[in-house]
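Participant: Got a predicted structure here, sequence first:
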Amino acid sequence: MTPMRNSGRVFTLSRFAIYFEMVAQAGSIRQAATVLNVSPSAVNRQILAIEQDMGTPLFHRHSTGLSLTSAGELLLATIRAGKRDFEAFQTRLTALSGLHGGLVTMAVVEAVSDRFVPDILSEISKDYPRVEFSIKTMDFKTIWHSVSRNEVDFGISLLGSEKLSRRVRVVATLQAPIGFIVRPDHPLAAWKEARLSHVLGSRLIIPDATLAVGAAIREGLVAQNVDIKPAFSCNRIVSIKALVRSGLGVALLTQADVIDEEKSGELCFVRVIQSDIKPLRFALIHNTQRQLSAAAHATLDVITRNFHALSTAESAGSLPDISS
């Protein structure tokens, strides 16, 4: 038997695959040609050309018809397996294209619900317009429980010291530094970094302890033995930013909370240094036992890419437009 000279040709000739399978089923070139509505000579030429390329016969020729050789049986099994794989690919591609739509469910913390998540959904919806989304804003502990109980496709929560369930996988993380939020006309606006002592005479706006960022700030202040009495305490990030815009004080938030406002020049972020206030770490999580749809996989991939892009930019000292 001579060595195969061009095996790749077999897998690129879809017409041959159709002809070959029909001949194998019919056991006759003439009968296969009748079913395929082509001439017997066209079918025979395809078979002979591939046999010559492969350097081995695919059929035993008998007076009563054709039967597969061992090489022919192997090739038939390969073609049929390829058809099954391609059909599975087409099914996934159709679902991914949004033709069949689908529902993606997620649970997120408020810090990413105002800007990050809407931009992600805008990007996904351009490619998959029939996909529906269900977004629930929860506190970070509830999100972990919801993902652990397999109630949502995935969640964006905070990575803390709590014990992780073996069913919950952290797909990507994003570190968000905490700093002062001020208006552009505030003296601190021209600074990149500042210490807590620089705002001791200012009216401070601090998130409520029910928010993760508020709990982190208070924990840092206690560790540093700093007694700060805020002028305002609020449990909504949106409200805190509105207070700063109104000129009522200086807020403490994460840089992720003011991506939009930084870009527009409406508010400024000044990183806190020489402080026990630790950055927050966001985590993209999902339940390893959950079967994700093609739409959920696509959404997860986009969020993962954005997490990595933001992490790279944060390390470099600037945050990009996450919708780009």
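Facilitator: Structure received.
Participant: For the rest of this, base every contact and every neighbour count on C-alpha atoms.
Facilitator: Noted.
Participant: which residues does residue 300 contact?
Facilitator: residue 154 (CA atoms under 8 Å, 6 or more residues apart in numbering).
Participant: Now name the helix or strand holding it.
Facilitator: helix 294-316 (DSSP states H and E).
Participant: In that helix, which residues are buried?
Facilitator: Buried positions in helix 294-316, judged by neighbour count with 16 or more other CA atoms under 10 Å: 294-300, 303-304, 306-307, 309-311, 314.
Participant: just stretch 148-160 next, same as before
Facilitator: 148, 150, 152, 153, 154, 155, 156, 157, 158, 159.
Participant: swap in stretch 175-193?
Facilitator: Those would be 175, 176, 177, 178, 179, 180, 181, 182, 183, 184, 188, 189, for stretch 175-193 by 16+ other CA under 10 Å.
Participant: these two touch, right, the fourth one and residue 276?
Facilitator: No: the pair residue 178 / residue 276 is not scored as a contact, 10.7 Å apart, by CA atoms under 8 Å.
Participant: Okay, one more to line up with it:
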Amino acid sequence: MRFHAPALYYFHAVRRTGSIRAAARTLNVASSAVSRQILKLEEEIGAPLFERTARGLTLTTVGEMLARHVMTVLQDHDRFRSDVQSLSGTWRGSVSIACIESLAESLLPGLIASHRGRARRVTFTTQVMGSADVLDALSRGEADIGIAMALRHPQDLRQVALKRFRLGAIVATDHALARRRTVTLAQCLAFPIIHALPELSIYHLLQPLIAQLAETPEPAVQANSIDLMRELAARGVGVAIQTQIGIGRLAKSGQLKFLPLDNAGSPVWSDLGVYVRAERVLPAHTESFLQELVRELGDRERQENADHGKVRA
């Protein structure tokens, strides 16, 4: 069901793909048809919408203004279509999620399976990326829901929920540290360390703690993959620093032990945020999934606080 001018869809596709040719493939139309619609828009507006760069087509200032309008129009259209379909008692539509890697294995599979069990005509698209990229994807309209380590977010995004989880060392169950209840960063660095690269939020959470140490040995492994880091830790390669929510099946199967990080007698926290576009009213099926997500994160936060004997205020 499309009752908006084709030019809006064509403009949206070019903005997302960065080229006329790629947009044409996405829309399954000729490149010339896309070019005509973009030129028509530019003539009506009286200003160019794109400029050519080495990376492809990028939006001009006027193009960015139009992009915000088009994004709202198309998302409102999706909500209207979902609301109409819900009158028949059946949800149809799609949910697009951008999230950090640690949740892709431990949190989302159960939530998506549960939602699909009740609404089989709702489809899901999940993109795994770093926290900053999650926020960018939401701002560009490339995702409905974003889950990321809490960062200062742009005004066009709304933080739906903020949950707090302990940061800790993950080690193989036969590691020398595994018998401890908590560990300091200095104790972890006495062993080979598996360190996050700057693309991961954990890197930036640890930097203030590392700066306080007199000496910081060279990491045994550096990686931008949470999954690789925990797999290496489970194989005894070294100590990795992550949240408990991300270690999933390896902890349940007894291959990994989580040891809360202690900094001069204080726990080290990692804040996890759930985000949506600020001005957007979500379709019913997306809002339903969002609320399930927030509840599940809240349950896990409470469970972790109970496990570590600390209730968050």
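Facilitator: On my side now, so go ahead. Just so we're clear, the structure is a prediction, and the values are computed from it rather than from any experiment.
Participant: so where in the second structure does the helix holding residue 300 of the first structure end up aligned?
Facilitator: Aligned using TM-score structural alignment, helix 294-316 of the first structure spans residues 284-306 in the second structure.
Participant: and that stretch, how far from the first structure on average?
Facilitator: When the first structure is overlaid, stretch 284-306 of the second structure sits 1.0 Å from its aligned residues on average, using mean CA distance after the TM-score superposition for the first structure.
Participant: Tell me where the second structure has helices.
Facilitator: 6-17, 20-27, 31-45, 61-86, 101-106, 108-118, 131-139, 185-188, 201-211, 226-234, 248-252, 284-307 (DSSP state H).
Participant: how about the fourth one: buried residues?
Facilitator: The one in question is helix 61-86 of the second structure. 63-64, 66-67, 70-72, 74-79, 81-83.
Participant: just the third one next, same as before
Facilitator: Of the residues in helix 31-45 of the second structure, those scored as buried under the neighbour-count criterion (16+ other CA under 10 Å) are 31, 34, 35, 37, 38, 39, 41, 42.
Participant: quick one: the second one from residue 209 of the second structure, how far?
Facilitator: Same thing as residue 34 of the second structure. 52 Å (CA to CA, to the nearest Å).
Participant: quick one: contacts for the counterpart of residue 270 of the first structure in the second structure?
Facilitator: In the second structure, residue 270 of the first structure lines up with residue 259, judged by TM-score structural alignment. Applying CA under 8 Å, 6+ apart, we find residue 259 of the second structure in contact with 168, 169, 170, 178, 180, 181, 182, 183.
Participant: could these be laid out in CSV, adding distance to residue 16 of the second structure?
Facilitator: Below are the contacts of residue 259 of the second structure laid out as CSV (distance: CA to CA, whole Å):
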residue, distance to residue 16 of the second structure
168, 38
169, 39
170, 38
178, 47
180, 49
181, 48
182, 46
183, 45
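Participant: Stretch 184-199 of the first structure corresponds to what range in the second structure?
Facilitator: Against the second structure, stretch 184-199 of the first structure falls on residues 173-188 (TM-score structural alignment).
Participant: For the matching stretch, which outside residues touch it?
Facilitator: By CA under 8 Å, 6+ apart, stretch 173-188 of the second structure touches 168-169, 171-172, 209-210, 213, 234, 236, 239, 254-257, 259-263.
Participant: which stretches of the first structure form strands?
Facilitator: For the first structure, the strands defined by DSSP state E occupy 59-62, 65-68, 102-108, 131-137, 154-158, 168-176, 178-182, 193-194, 204-207, 232-234, 250-254, 268-272, 280-287.
Participant: By how much does the third one deviate from the second structure on average?
Facilitator: Read that as strand 102-108 of the first structure. Looks like 0.9 Å for strand 102-108 of the first structure (mean CA distance after the TM-score superposition for the first structure).
Participant: what packs against that strand?
Facilitator: strand 131-137, helix 140-148, strand 154-158, helix 294-316 (3 or more CA pairs under 8 Å, 6 or more residues apart in numbering; DSSP states H and E).
Participant: what range in the second structure does the third one sit on?
Facilitator: For strand 154-158 of the first structure, the aligned range in the second structure is residues 145-149, judged by TM-score structural alignment.
Participant: Give me the distance from that stretch to the chain's centre.
Facilitator: 4 Å (CA atoms, centre = their mean, to the nearest Å).
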